[in-house]
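**Student:** what follows is a predicted structure for the sequence shown.
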Amino acid sequence: MAETQDIRFDVVALGGAIYDIIGYVGRFPEVGETVNGTGLMEGFGGKGANQAVACAKLGGRTAFIGRVGDDGTGRATVENFRKWNLDASRVQLTPGASSATALIHVERSGANKVVVVNGANDHVSEGDVQDAADVIEASKVLVCTLEVPKEAVRRALEIAARRGITSVLNAAPEPSSMPVDLFSLPSIVNVNETEAAQATGLKVETVEDAKDALRSLLKDKGCKGVILTLGENGCLYGHRDEPENVVHVTTESVSPIDTTGAGDSFNGAFAFFTACHSELPMRERLSRACAVATRSVLSHGTQSSFSTRDQLPHALFL
């Protein structure tokens, strides 16, 4: 493995690396119904991998911790990381396990539905994370997702907390099964509307509903800070020190082509701005992350829809 102790990473991501197979349809089929698709696309994905690549595309010094299958897809995934100058020294090929695959349907409105076969992601262990402790300890921001076993996530968050490193837990997928201690370990828990409803048991249908869910995550789940993304309505942020003071950051209104990966684009961008522009107020970091994510819904695909630094307004990086 490459020696990384002397490298100061901006962002390190622990999570899933998944190969996406995306089918485009005019509308989602009903149960038992077959509909004709309008297009097919394949590419690299996974929430953790997407967030790492999104950060790297913005110019962040980024590393990824995870597993892929010992197969052609796994090796191609590692090469894709390297293509974006992302440190993949702690990505392990896993004999006997397939690389994770996502089956994604995207309808005309840009909305999507996703089924994931987790494969090698399920083999990420506490030991893997401990072996990568030097990478985490050499970073400014740690980003984790629930695509890998929760024991591994917990260990990574503990390492970050011990060193005073900012940590962001994207509580997806399925936060309803998340142990209560994982809510309070990270600096920030990030969820979308669906995930907020799953985590709190509250309905989240309006912005006011989302604010109530965010306050519940702070007060009832013990989160230190919460970001709740709202798609076209931007995002919310709150901190346990002022649970009633929920900040709403709006974003530009656009006509989306494909929303797949937009949340990951946001999370990667937020991690980048937190690591590389820590002098910015929280509201400004969130606003810039929203601007980056909004660009991603104007193109097809997942990582392929993420903008590089030179494709974005220069003012975002001042």
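**Tutor:** Noted; the coordinates are in hand.

**Student:** switch to C-alpha atoms for all contacts and neighbour counts from now on
**Tutor:** OK.

**Student:** ok, which stretches of the stretch 151-300 of the chain are helices?
**Tutor:** 180-184, 193-200, 207-219, 262-276, 282-296 (DSSP state H, counting those that start in this stretch).

**Student:** who wins for proximity to residue 113 among these?
**Tutor:** Residue 113 lies closest to helix 193-200 among those, at 12.3 Å (C-alpha to C-alpha).

**Student:** residues contacting the residue nearest in space to the middle of the chain?
**Tutor:** The centre of the chain sits closest to residue 264, judged by C-alpha atoms, centre = their mean, with a distance of 4.0 Å. By C-alpha atoms under 8 Å, 6 or more residues apart in numbering, the residues touching residue 264 are 47-48, 50-51, 54.

**Student:** one more time with 6 Å, if that's ok
**Tutor:** Counting by C-alpha atoms under 6 Å, 6 or more residues apart in numbering, residue 264 touches 47, 50-51.

**Student:** could you check how far the closest residue in space to it that isn't next to it in sequence is from residue 45?
**Tutor:** Nearest non-adjacent residue to residue 264, counting by C-alpha to C-alpha, 6 or more residues apart in numbering: residue 51, 5.0 Å away. Applying C-alpha to C-alpha, to the nearest Å, one obtains 9 Å for the distance of residue 51 from residue 45.

**Student:** what about the two, which has more around it?
**Tutor:** Between residue 51 and residue 45, counting by other C-alpha atoms under 10 Å, residue 51 is the more crowded of the two (38 against 27).

**Student:** would you map the strands across the stretch 101-250 of the chain?
**Tutor:** 112-117, 139-145, 166-170, 188-192, 225-229, 235-239, 247-249 (DSSP state E, counting those that start in this stretch).

**Student:** how about those, which one is nearest residue 92?
**Tutor:** For the strands of the stretch 101-250 of the chain, proximity to residue 92 was assessed by C-alpha to C-alpha; strand 139-145 is nearest, at 17.0 Å.

**Student:** output the contacting helices and strands for that closest one.
**Tutor:** Packing partners of strand 139-145 (3 or more C-alpha pairs under 6 Å, 6 or more residues apart in numbering; DSSP states H and E): strand 9-14, strand 166-170.

**Student:** can you tell me the element the residue nearest to residue 264 falls in?
**Tutor:** helix 47-57 (DSSP states H and E).

**Student:** and that helix, how far out from the chain's middle?
**Tutor:** Relative to its chain's centre, helix 47-57 lies at 7 Å (C-alpha atoms, centre = their mean, to the nearest Å).

**Student:** cool, stretch 67-84 as well?
**Tutor:** Its chain's C-alpha centre and that of stretch 67-84 lie 18 Å apart, by C-alpha atoms, centre = their mean.

**Student:** Serialize the strands of the stretch 101-250 of the chain to TSV and add fields for mean neighbour count.
**Tutor:** What follows is the strands of the stretch 101-250 of the chain, written out as TSV (neighbours: other C-alpha atoms under 10 Å):
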stretch	mean neighbour count
strand 112-117	14
strand 139-145	26
strand 166-170	25
strand 188-192	24
strand 225-229	25
strand 235-239	24
strand 247-249	18
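
**Student:** let's bring in a second model and compare:
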Amino acid sequence: MSIVVIGSLNMDMVVRAERAPEAGETLFGQGFALSPGGKGANQAVAAARLGADVTMIGRVGKDAFGSGLLEIMEQERVHTEYISLSESQATGVASIVVDGSGENRIIVVPGANVEMKPEDIEALETVISGAGIVVMQLETDLAMCGAAAVLAYRHGIPVILNPAPAQPLSDELLHHITYLTPNETEAGILAGIAVESVEDAERAARIMLSKGVRHVIVTLGSKGALIVDAAGSRHVQGFPVQAVDTVAAGDSFNGALAWQLTCGRTLEEAVRFANAVGALAVGKTGAIASLPRLEEVEQFLRTAANAEPQDL
């Protein structure tokens, strides 16, 4: 079954430095790169590289960044016929500082990404109704995301919402979400509580379940992910690795999760696979450049299985 990703396409401007500057401070960096990204594009390519049939819905500007992003998506075998061109807005950009530990700080200027409105998405009802699963994030217009969720819900199509960048969401939107995938910070903002432990993450997830979400998967970095739904709470262990660059780690997880679910895997199986994809992504620099292919993930999982203690 196909995956429809509705989301952002950005050109990332990545600076590497030992640490992020303080207010009013100037530092020398170690490197600079232009890297295609945007949460929507990252998630689409993450799924496509694993073998999924992916269609992207989004918007870019009529500029060099937009042309470059379209070309890259086509090279990655993502269907681009529903990526439209803005007549007035530039392609979205993201300014990213990656520090010596691999952590990142990001400022996004969304540009054309937020130009798509509910009426634009409603015109694509046949595309959404034909999907196996719909994947969204929050770098686009929130009302448009809500309209897409309602359309998918009406046709019985499951929706993955990656609530990033974090912001308060209405109960109406959450009611139409099948899988919500916040990290710890996002879970805390959505639930209105501090999330500092796995127990806190479960409490936050249950608050979101009470608002109508069917499954909450809180990503916990190297500690894996916590699944909370009507069946209970399950902690799926992660794969500790040395992080080089955490840009697109969450996006790789969501793309992999979508692909596994369309393949008929259980939620626990899908999350374990997505944890492995995320672990591989943080071991490389860049956004799309860091996303692994299926054979790499399969080898990683075989190696991990061989390293686990065997029962006698």
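**Tutor:** Sure thing, it's come through. This is a predicted model, so every value here is computed, not measured.

**Student:** next one: the counterpart of the residue nearest to residue 264 of the first structure in the second structure relative to residue 96 of the second structure, how far apart?
**Tutor:** Counting by TM-score structural alignment, residue 51 of the first structure corresponds to residue 43 in the second structure. Counting by C-alpha to C-alpha, the gap between residue 43 of the second structure and residue 96 of the second structure amounts to 18 Å.

**Student:** does the equivalent of residue 22 of the second structure over in the first structure belong to a helix, a strand or coil?
**Tutor:** Superposed on the first structure with TM-score structural alignment, residue 22 of the second structure falls opposite residue 30. Secondary structure, DSSP: H, G, I helix; E, B strand; the rest coil: residue 30 of the first structure is coil.

**Student:** tally up the residues packed near residue 30 of the first structure, please.
**Tutor:** 8.

**Student:** hmm, back to that, of the helices and strands packed on strand 139-145 of the first structure, which is nearest residue 133 of the first structure?
**Tutor:** Within those, the stretch nearest residue 133 of the first structure is strand 9-14; the backing value is 10.6 Å (C-alpha to C-alpha).

**Student:** what's the mean deviation for whatever helix or strand comes next after that closest one versus the second structure?
**Tutor:** Using DSSP H and E, the helix or strand that follows strand 9-14 of the first structure towards the C-terminus is strand 18-25. Overlaying the second structure shows strand 18-25 of the first structure at a mean distance of 0.7 Å from the equivalent residues (mean C-alpha distance after the TM-score superposition for the first structure).

**Student:** what's the angle from the helix or strand that strand 18-25 of the first structure is followed by to helix 47-57?
**Tutor:** Going down the chain from strand 18-25 of the first structure, the next helix or strand is strand 37-45, by DSSP H and E. Here the directions of strand 37-45 of the first structure and helix 47-57 differ by 80 degrees (axes from the mean of the first three to the mean of the last three C-alpha atoms, to 10 degrees).

**Student:** helices and strands around strand 37-45 of the first structure, which ones?
**Tutor:** Using 3+ C-alpha pairs under 6 Å, 6+ apart: strand 37-45 of the first structure touches strand 18-25.

**Student:** quick one: buried residues of the strand it packs on?
**Tutor:** 18-25 (16 or more other C-alpha atoms under 10 Å).

**Student:** what's next to it, contact-wise?
**Tutor:** Residues outside strand 18-25 of the first structure that contact it (C-alpha under 6 Å, 6+ apart) are 37-46, 100-107.

**Student:** relative to strand 37-45, how tilted is it?
**Tutor:** Using the same axes, to 10 degrees: strand 18-25 of the first structure against strand 37-45 is 160 degrees.

**Student:** relative to strand 112-117, how tilted is strand 18-25 of the first structure?
**Tutor:** For strand 18-25 of the first structure against strand 112-117, the angle by the same axes, to 10 degrees is 140 degrees.

**Student:** where's strand 18-25 of the first structure relative to the chain centroid, distance-wise?
**Tutor:** 17 Å.

**Student:** can you check stretch 131-140 of the first structure too?
**Tutor:** Once both centres are worked out by C-alpha atoms, centre = their mean, stretch 131-140 of the first structure turns out to sit 19 Å from its chain's centre.

**Student:** matching residues in the second structure for that stretch?
**Tutor:** Counting by TM-score structural alignment, stretch 131-140 of the first structure pairs with residues 123-132 of the second structure.

**Student:** for the matching stretch, buried residues please.
**Tutor:** 128-132.

**Student:** just put those in TSV and tack on distance to residue 142 of the second structure.
**Tutor:** Shown next, in TSV, are these (distance: C-alpha to C-alpha, whole Å):
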residue	distance to residue 142 of the second structure
128	17
129	20
130	22
131	21
132	22
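
**Student:** quickly name whichever of those residues is closest to residue 50 of the second structure.
**Tutor:** Of all these, residue 132 has the smallest distance to residue 50 of the second structure: 15.8 Å, by C-alpha to C-alpha.

**Student:** go ahead and confirm the closest one touches residue 4.
**Tutor:** No: judged on C-alpha atoms under 6 Å, residue 132 of the second structure makes no contact with residue 4 at a distance of 7.8 Å.

**Student:** could you find the closest non-adjacent residue to whatever residue of the second structure lines up with residue 115 of the first structure?
**Tutor:** Aligning on TM-score structural alignment places residue 115 of the first structure opposite residue 107 in the second structure. Leaving aside its chain neighbours, residue 107 of the second structure sits nearest to residue 95 (5.2 Å; criterion: C-alpha to C-alpha, 6+ apart).

**Student:** over to residue 286 of the first structure?
**Tutor:** residue 270 (6.4 Å).

**Student:** please point out which parts of stretch 24-34 of the first structure sit buried.
**Tutor:** So for stretch 24-34 of the first structure, counting by 16+ other C-alpha under 10 Å, buried means 24-25, 27-28.

**Student:** please identify the deepest-packed of the helices of the stretch 151-300 of the first structure.
**Tutor:** For the helices of the stretch 151-300 of the first structure, the largest average neighbour count (mean count of other C-alpha atoms under 10 Å) is found in helix 262-276, namely a mean of 27.

**Student:** what's the angle from that helix to strand 225-229?
**Tutor:** Per the same axes, to 10 degrees, the angle that helix 262-276 of the first structure makes with strand 225-229 is 140 degrees.
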